[in-house]
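Participant: model the structure of this input:
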Amino acid sequence: MPHIELPNLPGIRGPMAFRPETSKPLNELVEVLLRHPNSLTQGERELIATYVSSQNNCHYCQSIHGAIAAAHLDDDEELVKSVKQDFHAASVSPKLKALLNIAGKVQQDGKNVTAEDVQAARNEGATDIEIHDTVLIAAAFCMYNRYVDGLATFQPQDPALYRERGKMVARNGYVAANLTNVVAPEPAELVSR
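Facilitator: Next comes the predicted model:
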């Protein structure tokens, strides 16, 4: 049960509907990081978000972003699982593995990222933009994960719900998918303590 009264929406959607003025910049940031044109595919960027969320043990974020990643990767849920379990053994490019290494270090403490980690990513072909965005995705998802879990949001367990929502977000984006959530909730929609 949420720590405060939130609209009866799963995960981050409840707090975003509760405080729409903060949801707008949060959605815009994730839209730029995960969907705007980039040399990393949308699927790769979603895998970074999923990996960080799994390391933070945020059920909602790792489930929804894993579903979005899978939707971008020909519904390859096994690949998403393997990245969460051991990205070193996953069937992803050496460049993405180097970037996931950086993301994992940011998740623990940004100061853990070394010049050697960055050089290893560059050696695999990572650009400065890709390194920058990996660090920002990891940092942002630490914030999103703590936002979701810090308010004890409702986090459904049914993978089918995440699959369905993941396909919609992959198709329409974050801003469009959450436009219906930025209106003030009616009292009947609130989840009480």
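Participant: C-alpha only now, for contacts and for neighbours.
Facilitator: Noted.
Participant: okay, strands next: where are they in this protein?
Facilitator: 6-7, 190-191 (DSSP state E).
Participant: would you mind finding the most buried of the ones you listed?
Facilitator: Each of those was scored by mean neighbour count; the highest is strand 6-7, a mean of 26, by mean count of other CA atoms under 10 Å.
Participant: one more, so I can put them side by side:
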Amino acid sequence: MSDQAISRYPIPEIKDLPEDLQELILGVQEKAGFIPNVFLTLAHRPDELRAFFNYHDAIMLRESNLTKAEKEMIVVTTSSDNNCLYCVVSHGAILRIYSKNPLIADQLTTNHHKADITDRQKAMLDFALKVSNDAQSIGESDFDLLKSHAFTEEDIWDIAAITAFFGLSNRMANLTSMRPNDEFFTMGRG
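Facilitator: This next block holds a predicted model:
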């Protein structure tokens, strides 16, 4: 285990947080066996932590035509493009678990066009990167291309919402120097 700081900002004591956040954090610890550093780092501002996870759950847990693994593919690919170590490592672990593929996250962080994914998923990730880097140029041809891969208007919204939300997450993780938990590095690798 690393003795490095998990954030450049102070980490509050869990017992000093509002009761709902204590329950949230301790529930995650019970389920995962550890507390992901994102919870501890964002607890520096409890109202923002609450809002962050409410929106996270609204987009990542909602019923969708995108699989859980595809949602994580979006997070990993765009987080890599944004140079966000925390999100690449933590969501890479989640992706490996959901996809039951120990190689996929590493492939996506390097070059999603060379990854062992479908053409449909490559189109999804191309669009996610466009949302992340060049949203002002999105046009009807982007929608047409995605629809040719059987994405609906709602699916396209999901791709964009996940990309935009994790753009915020990536920037905050980089600002705070959020350190990935050591546990994430080995999860889902075999």
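Participant: TM-score of the superposed pair?
Facilitator: Here the TM-score for the pair of chains, by TM-score structural alignment, normalised by the length of structure 2, is 0.76; 162 aligned residues with a CA RMSD of 2.2 Å.
Participant: re earlier: what's the closest of the strands of structure 1 to Asp86 of structure 1?
Facilitator: Among these, the nearest to Asp86 of structure 1 by CA to CA is strand 6-7 (35.0 Å).
Participant: that closest one packs against which elements?
Facilitator: In terms of contacts (3 or more CA pairs under 8 Å, 6 or more residues apart in numbering; DSSP states H and E), strand 6-7 of structure 1 is packed against helix 13-18, strand 190-191.
Participant: distance to Leu73 of structure 1 added to these, as CSV?
Facilitator: Output for the helices and strands packed on strand 6-7 of structure 1, formatted as CSV (distance: least, CA to CA, whole Å):
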stretch, distance to Leu73 of structure 1
helix 13-18, 24
strand 190-191, 35
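Participant: Arg122 of structure 1: which of the ones you listed is closest?
Facilitator: helix 13-18 (36.1 Å).
Participant: what's the single longest helix in structure 1?
Facilitator: If you go by DSSP state H, structure 1 has its longest helix at helix 128-150.
Participant: can you state the residues of structure 2 onto which that helix aligns?
Facilitator: With TM-score structural alignment applied, helix 128-150 of structure 1 matches the range 153-175 in structure 2.
Participant: mean deviation of the matching stretch from structure 1?
Facilitator: Stretch 153-175 of structure 2, aligned to structure 1 and superposed, deviates on average by 0.7 Å (mean CA distance after the TM-score superposition for structure 1).
Participant: which parts of that stretch are buried?
Facilitator: By 16 or more other CA atoms under 10 Å, the buried positions in stretch 153-175 of structure 2 come out as 155-156, 158-167, 169-170, 172-174.
Participant: in TSV: the strands of structure 1, plus distance to Ala170 of structure 1.
Facilitator: Formatted as TSV, those follow (distance: least, CA to CA, whole Å):
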stretch	distance to Ala170 of structure 1
strand 6-7	24
strand 190-191	28
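Participant: for Pro25 of structure 1, find the nearest of these.
Facilitator: strand 6-7 (19.2 Å).
Participant: state the distance from the residue nearest the centre of structure 2 to Asp142 of structure 2.
Facilitator: Centroid check for structure 2 by CA atoms, centre = their mean gives Val75 as the closest residue, at 4.0 Å. Applying CA to CA, to the nearest Å, the value for Val75 of structure 2 to Asp142 of structure 2 is 20 Å.
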